[in-house]
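[1] okay, sequence plus prediction incoming.
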Amino acid sequence: MNFALILFVLLVASGVLWALDHFVASRRRSVGAKSPWWVEYGASFFPVILVVFCLRSFVVEPFKIPSGSMIPTLLVGDFILVNKWTYGIRLPVINKKIIEVNQPKRGDVMVFRFPGDPSLDYIKRVVGLPGDKVEYIDKKLTINGQAMSQKEAGDYLHADRLYYSSRFTEKLGDVEHNIITDKDAPAFVSQVTPYAFRENCTYTSRGVSCTVPQGHYFMMGDNRDGSFDSRGWGFVPEQNIVGKAFFIWFNFSDLKRIGSFH
């Protein structure tokens, strides 16, 4: 379901009713005639829908985390806010950029339209920028020949399934964040689907090595062995970008989750 399109249709419909009520029905009321109830009722929603549409399209948009691919940074059930303008102002519905602002940086947590099905929104961390050579070999991340810093940060307990993963603090650019890996999970990429620029990647029993095409980004989940990401389905085109996630505004299970994150 394309909620942006539905909201746009509601905006147009209510706007038409508002125009009818304001410019046509108001004249009838001045001579004692009443306008149809559905015109007055529909027109009353126009200002509200307009504000919601503008905020959601150009300022911030709420999302809910549906999976554990970004554990430990984001948990299932986190409600997050996404900055819609930091990567450029885009026309709603068609998602076409009209004003350049900033480019994604390594370490950003980004929401984007899944290349395999643009009706789906995914969230991952930006790992590779256009032109980068990204290698994930033996569960170690290397970018342009430089190994990314990793420090042990103790075990991570999955409370829902009562088992532990190894936790590390990793640094991407200026961003330090936690990742988790499972000792028993294989190093190779177990699921690979056909994707554009597949020839840019080499798969081995130890992992994957990819060169990021221009205008694309390489995304990975912080739950490295529990994330289906660019290692399996390829690169994210610039036009698929939705925005930068920056704040957890609610979690029904744990109110302490509320706040900003890296």
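    Arrived safely, thanks for sending.

[2] all contacts plus neighbour counts: C-alpha atoms, from now on.
    OK.

[3] once you drop chain neighbours, what's closest to M110?
    In this structure, M110 finds its nearest non-sequential neighbour in K244, 4.6 Å apart by Cα to Cα, 6 or more residues apart in numbering.

[4] check which residues of the helix or strand hosting P47 are buried.
    Here P47, judged by DSSP states H and E, is contained in helix 46-58. Neighbour counts over helix 46-58 (16 or more other Cα atoms under 10 Å) mark F46, I49, L50, F53, R56, S57, F58 as buried.

[5] how about the helices of the stretch 1-150 of the chain, start to end?
    3-19, 26-30, 37-44, 46-58 (DSSP state H, counting those that start in this stretch).

[6] which non-adjacent residue is nearest the one residue sitting closest to the centre of the chain?
    In the chain, the centroid-proximal residue (Cα atoms, centre = their mean) is V111; its distance is 1.1 Å. With sequence-adjacent residues excluded and distances taken as Cα to Cα, 6+ apart, V111 is closest to I123, at 4.4 Å.

[7] ok, structure two:
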Amino acid sequence: MSGKQIKKTHSCPEKRPKNKTPKNIHSKKRKTKKHIRYIKQKEAAKKRQATRRQKILFELGASLITLTIVIYILSLFTFSFVKVEGYSMVPTITNGEWVFVNKLAKRRRFKLILYKDPESKETSVRRLIGLPREKIYYKKDKLYVNDHEVYERFIDSEVQRAKQSKSLYTADWTPRQQVIPEGKYLILGDNRPYGIDSRDYDCVDEKNIVGIVEMRVLPIQNLKQF
């Protein structure tokens, strides 16, 4: 070995960089958390909205069912809608039209009534002409009540046309019982030449009168109050 003393050099190890998380990573994490919270809030809001909608629909359905039941119960005792069958009430009401019937209205002369046939159970509309304890008859196209003439304005045009053709719109007629019994009513169709009414089946019993026809409701263009 040479006389020179060899100096040992010790190399310093390289310094490792410290594990530092960059700011942009923290920022991204915050944004991701915010986005997740937003999505969760949005989903929760949708669920609440769906729950509210279901509740509203349920309450609406329950209300409609309750209303339907109430209307049905009321209709049993107070009113009904009926489709007219036949042509006995032409020209006032014709076949296929719908009418509103008030079951509580008072029965007065010339009111339209809905009555039920006790045998067939079918309902029909006719006009109330004679009341209990009245004497009714027709002579020369005129109605007489207790021997006094009573004007029937609702068939006036038909009577005038019949007069022009030298015929009668309502043929001379006297009921089999000159005085209408208690609890009975005499009814006629406005279509006098062809209507089927008390001239065919006598007076109707009070218990078979369903109610008073107050309005034609359908077809809508023919809406009319009687």
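    Cool, the structure landed. Note that this is a predicted model, so its numbers are computed, not measured.

[8] report the TM-score for the pair.
    The TM-score (TM-score structural alignment, normalised by the length of the second structure) is 0.61; 163 aligned residues with a Cα RMSD of 3.4 Å.

[9] burial of the residue nearest to V111 of the first structure, as a residue count?
    26 (other Cα atoms under 10 Å).

[10] aligned partner of it in the second structure?
    In the second structure, I123 of the first structure lines up with V125, judged by TM-score structural alignment.

[11] now do that match against I93 of the second structure, distance only.
    Applying Cα to Cα, to the nearest Å, the value for V125 of the second structure to I93 of the second structure is 9 Å.

[12] pull up the overlap in contacts between those two.
    V84 (Cα atoms under 8 Å, 6 or more residues apart in numbering).

[13] quick one, helices of the stretch 151-262 of the first structure?
    So, for the stretch 151-262 of the first structure - with DSSP H, counting those that start in this stretch - the helices run 230-233.

[14] still on that earlier bit, which residues touch the alignment partner in the second structure of the residue nearest to the centre of the first structure?
    Correspondence of V111 of the first structure to the second structure, assessed by TM-score structural alignment: L114. Residues counted as contacts of L114 of the second structure (Cα under 8 Å, 6+ apart) are V101, T123, S124, V125, R126, I209, V210, G211, I212, V213.

[15] how about 10 Å then?
    L114 of the second structure is in contact with 82, 84, 99-103, 123-128, 208-213, counting by Cα atoms under 10 Å, 6 or more residues apart in numbering.

[16] next one: H148 of the second structure
    H148 of the second structure touches K135, I136, Y137, K142, counting by Cα under 10 Å, 6+ apart.

[17] can you find the partner of it in the first structure?
    That one, H148 of the second structure, aligns with Q146 by TM-score structural alignment.

[18] what do we get in the second structure for the residue nearest to M110 of the first structure?
    Match for K244 of the first structure (TM-score structural alignment): I212.

[19] now its match: how far from N191 of the second structure?
    On the measure of Cα to Cα, I212 of the second structure and N191 of the second structure end up 19 Å apart.

[20] mind putting the helices of the stretch 1-150 of the first structure into TSV with distance to M219 of the first structure?
    Output for the helices of the stretch 1-150 of the first structure, formatted as TSV (distance: least, Cα to Cα, whole Å):
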stretch	distance to M219 of the first structure
helix 3-19	24
helix 26-30	54
helix 37-44	43
helix 46-58	23
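
[21] which residue in the second structure aligns with V16 of the first structure?
    By TM-score structural alignment, V16 of the first structure lines up with nothing at all.

[22] name the nearest residue to V16 of the first structure, ignoring sequence neighbours.
    A43 (7.8 Å).

[23] ok, that neighbour touching W18?
    Yes: between A43 of the first structure and W18 there is a contact at 4.0 Å, judged by Cα atoms under 10 Å.

[24] who wins on neighbours among the contacts of H148 of the second structure?
    Going by other Cα under 10 Å, I136 tops the contacts of H148 of the second structure with 22 neighbours.

[25] ok, that residue - contacts?
    Residues in contact with I136 of the second structure (Cα under 10 Å, 6+ apart) are 129-130, 143-148, 173-175, 177-180, 186.

[26] who wins for neighbours among those?
    Most surrounded of those: other Cα under 10 Å gives L186, at 25 neighbours.

[27] and the strands in the second structure?
    In the second structure, the strands defined using DSSP state E lie at 79-83, 98-102, 112-116, 123-130, 136-139, 142-145, 148-150, 184-188, 204-205, 209-218, 224-225.

[28] is it possible to get CSV of these that adds distance to F58 of the second structure?
    Compiled in CSV, these are given as follows (distance: least, Cα to Cα, whole Å):
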stretch, distance to F58 of the second structure
strand 79-83, 29
strand 98-102, 32
strand 112-116, 39
strand 123-130, 38
strand 136-139, 59
strand 142-145, 59
strand 148-150, 58
strand 184-188, 49
strand 204-205, 47
strand 209-218, 32
strand 224-225, 38
